[in-house]
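# no sequence for this one, just the structure:
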C-alpha cells in the first residue's frame, strides 16, 4: 500500500511537466478532471452504491480540499512564478501539520523518536528541492495547497466515511471538475490544441496520477490512517525526481538520493504512531440501547441502558 501510494502520487509531476508546455494550466486541469470524471461516472453505476445526502456533502467537501485547493494552489503557484522547490517544501509541512492536529484534537501521542522522524522528513525534502526560493505575495498559493491537503486528511479522519472508494473518488472528481471548468471558462478558456504531447500528458494525468494517485491516497488514509499516510508524502519529492529522470531525462544528483534515504528513515521512525489517525465515526446519538430481559414474565420486560456502540474501543472501518 505504501509503495503503491508513493509511486502513483509522485508520478503526477511527469504529466504536469508535459502538459503545461502544451496548454494553459487552467485548461489542462479542466480537461484532466472532465475526462477523469467521465471515466469514473461510466463505472460508478455498476457498483450500485447508495449515497446519502450527508455522504454526498462530505465527499464534495473533500473534493474541494484535496483536489481544488491542493492542485489549484500548486498550478496557480507555478503560473505565478513560485519555483517548484518552494512549493514542494511548503507542502512538505503537511505531515507535521497533520501530526500536530492529531495531538491537539484527538490526543495522539508521538514519541520523541517519531517527532524526530517528522523533522528529519522535512529536512529531507529541503535537501531534495534545494531550499526555498525568493518569497513574495504568491507564497500564499502553496500555503493554500498545504492547508487543502491537510484538511482533506483531517476531515477523512473526523468523518471516517464508509462510502466505497470508487464512489467517493467519483463524487470528489466530479465536484472538482465543475470548479476547474468554471475557472477555465472565466480565464483562459477550454480551447486546446490536441497535440500528441497534450494527449499523452492528459492520459498520464488521468490514469496513473489521477485515478491511481488519488485512489491510493484514499486507500492509504483509510487503511494506514491520516498520520502514517501523511508521513509517506516525505518520499514523494525524491521519487518525483526519479520519475523525471526516467521519463523526462532530467538529471538526478546526490542530494535527491540522500534525501530519499533520509525520507525512508523518517518514515520508519514514525511507523508506530499509536492511533495513526484512524477513528470510527459514531452513529447519531453515539449510543445504542442495551436490552435485558427480566425473568418472571412470559414476555419479559425490556430495560434499556446507555452503552457505547460495540461495548469498547471503536475499530477503524474496513475499506
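Noted; the coordinates are in hand. Not measured: the values here are computed from a predicted model. Residues are numbered from 1 along each chain as shown.

# use CA for all of it now, contacts and neighbours both
OK.

# Apart from its chain neighbours, what residue comes closest to residue 120?
Spatial nearest neighbour of residue 120, chain neighbours left out: residue 266 (5.6 Å); criterion: C-alpha to C-alpha, 6 or more residues apart in numbering.

# ok, and here's another one to check against it:
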C-alpha cells in the first residue's frame, strides 16, 4: 500500500485510518498467541528479520530509491528503533513480565495526549480547544473500556518500566518520523527501519534471553500474522498517515485500539464486554472524532 493507492481510491482518505486501527488492534491478539512459545526479544528478532527480508526483496524488485545520504538513512533507522524496538518490544516485555494487559493498554493510552503536547511545542502544530476536549474524552473512554480488565495485581517493576518505555517509544517515534523522515520511500525506508530494529533485538536477545523457540503451528501462525498484517500492513499505514497528517491527529487514532481489541477478544475469546465498556467505546469514538476533525 502506498500514498498513490490511497489517492486513487475514492474512500481512501476515510478508510485508511480505520483500516490502520483494525490491523493494529490485532497485534495484541498475535502477541497473546505467540509469547508462550518464545521470549519477547527472540520473538521480535525473528519477526523483524523476516520483515526485513520481505521488504528488501520488494525494494529491489521495484527498484525503490534509497536515502540520498547516510544522515537521512540514520534518521530513518532511529525512527524505526523507536517505533518497533522500543514500543513493540516494551509492550511484549511488559506482557511477558506479567503486567496485566489492561494496565499496558492504559499506559499506552496516554500516548495521544503526550504527542499533542510535544507536537505543539516541537513541530509547531496548532492544537485547538476542540481537539483537547477530544483527547480528554478519548482517555476517559479508554479507561471505561478497560475498567473491568484493569488489575493492579501481578507484574513487576521491570514490566511496568517496559510499558512506560513503550509509551516513550511510540510518542518519540511518531514525532521523530514526522520531523525527519516524512519523505522517505516506504519500501527502502522500511528495510532500514526493520533492519535497525532487528539489529537491536540481536543485541538484546542473547544478552537477556535463552533464545529458545518452540515452532508450533500456533507460533508460526502468530509470526506470519504479525509479519504480514502488522509489520507490512499496519506499520506501512502508520507511516503513510504520519506523512499525510498532523502527528497529534494520527496519535488520537491509538485511542481506538483498546476498544477494538476488546471487541475482538469478545468475538474470538468469549471475554466479557459489559455496558460500561460499550459506553466507553462511544465516548472514545466521540473523542477521536473531535480530535481528528479539521
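Looks like it arrived, so ask away. Everything quoted here is computed from the prediction, not taken from an experiment.

# Please name the residues that touch the residue nearest to residue 120 of the first structure.
Neighbouring residues of residue 266 of the first structure by C-alpha atoms under 8 Å, 6 or more residues apart in numbering: 116-121, 231, 234.

# corresponding residue for it in the second structure?
Under the alignment by TM-score structural alignment, residue 266 of the first structure pairs with residue 287 in the second structure.

# which residues of the stretch 151-294 of the second structure fall in helices?
157-180, 186-208, 217-225, 235-244, 247-252, 257-269, 275-292 (DSSP state H, counting those that start in this stretch).

# where does the second one sit relative to the chain's centre, distance-wise?
On the basis of C-alpha atoms, centre = their mean, to the nearest Å, the separation between the geometric centre of helix 186-208 of the second structure and that of its chain is 16 Å.

# Tell me which residues of that helix come out buried.
Using 16 or more other C-alpha atoms under 10 Å as the test for burial, helix 186-208 of the second structure gives 186-198, 200-202, 205.

# what do you get for the third one?
Applying a neighbour-count criterion of 16+ other C-alpha under 10 Å, one finds 219, 222-225 buried in helix 217-225 of the second structure.

# which helices and strands sit right next to that helix?
Where contact means 3 or more C-alpha pairs under 8 Å, 6 or more residues apart in numbering; DSSP states H and E, helix 217-225 of the second structure is packed against helix 12-34.

# Could you report the neighbour count for the counterpart of residue 245 of the second structure in the first structure?
Under the alignment by TM-score structural alignment, residue 245 of the second structure pairs with residue 224 in the first structure. Residue 224 of the first structure: 20 surrounding residues under other C-alpha atoms under 10 Å.

# what do you get for residue 271 of the second structure?
Residue 271 of the second structure: 13 surrounding residues under other C-alpha under 10 Å.

# Grab the nearest non-local neighbour of it.
Using C-alpha to C-alpha, 6+ apart, the closest residue to residue 271 of the second structure is residue 265 (5.6 Å).

# same deal with residue 6 of the first structure?
In space, residue 6 of the first structure is closest to residue 236, 5.9 Å off (C-alpha to C-alpha, 6+ apart).

# Now do the contacts for the alignment partner in the second structure of that neighbour.
The alignment partner of residue 236 of the first structure in the second structure, by TM-score structural alignment, is residue 257. For residue 257 of the second structure, the contact set (C-alpha under 8 Å, 6+ apart) comprises 21-22, 24-25.

# same question, residue 126 of the second structure
Residues in contact with residue 126 of the second structure (C-alpha under 8 Å, 6+ apart) are residue 120.

# The equivalent of residue 101 of the second structure over in the first structure - how many residues pack around it?
Taking TM-score structural alignment, the alignment pairs residue 101 of the second structure with residue 84 from the first structure. If you count neighbours by other C-alpha under 10 Å, residue 84 of the first structure ends up with 17.

# same deal with residue 7 of the first structure?
Residue 7 of the first structure has 21 neighbouring residues, counting by other C-alpha under 10 Å.

# what's the nearest residue to it if we skip its chain neighbours?
According to C-alpha to C-alpha, 6+ apart, the nearest residue to residue 7 of the first structure is residue 239 (7.0 Å).

# swap in residue 167 of the second structure?
In space, and not counting its chain neighbours, residue 167 of the second structure is closest to residue 108: 5.2 Å by C-alpha to C-alpha, 6+ apart.

# Return the residues in contact with the one you found.
If you count contacts by C-alpha under 8 Å, 6+ apart, residue 108 of the second structure has them with 163-164, 166-167.

# Touching stretch 42-61 of the first structure from outside, list them.
Contacting residues not belonging to stretch 42-61 of the first structure are listed as 161, 163-164, 166-172, 175 [C-alpha under 8 Å, 6+ apart].

# please redo it, this time with the cut-off set to 7 Å
Contact with stretch 42-61 of the first structure is made by 167-168, 171-172, 175, as judged by C-alpha atoms under 7 Å, 6 or more residues apart in numbering.

# Distance-wise, check the counterpart of residue 44 of the second structure in the first structure relative to residue 84 of the first structure.
When the first structure is aligned by TM-score structural alignment, the residue opposite residue 44 of the second structure is residue 29. Note on residue 29 of the first structure: its distance to residue 84 of the first structure, by C-alpha to C-alpha, to the nearest Å, is 17 Å.
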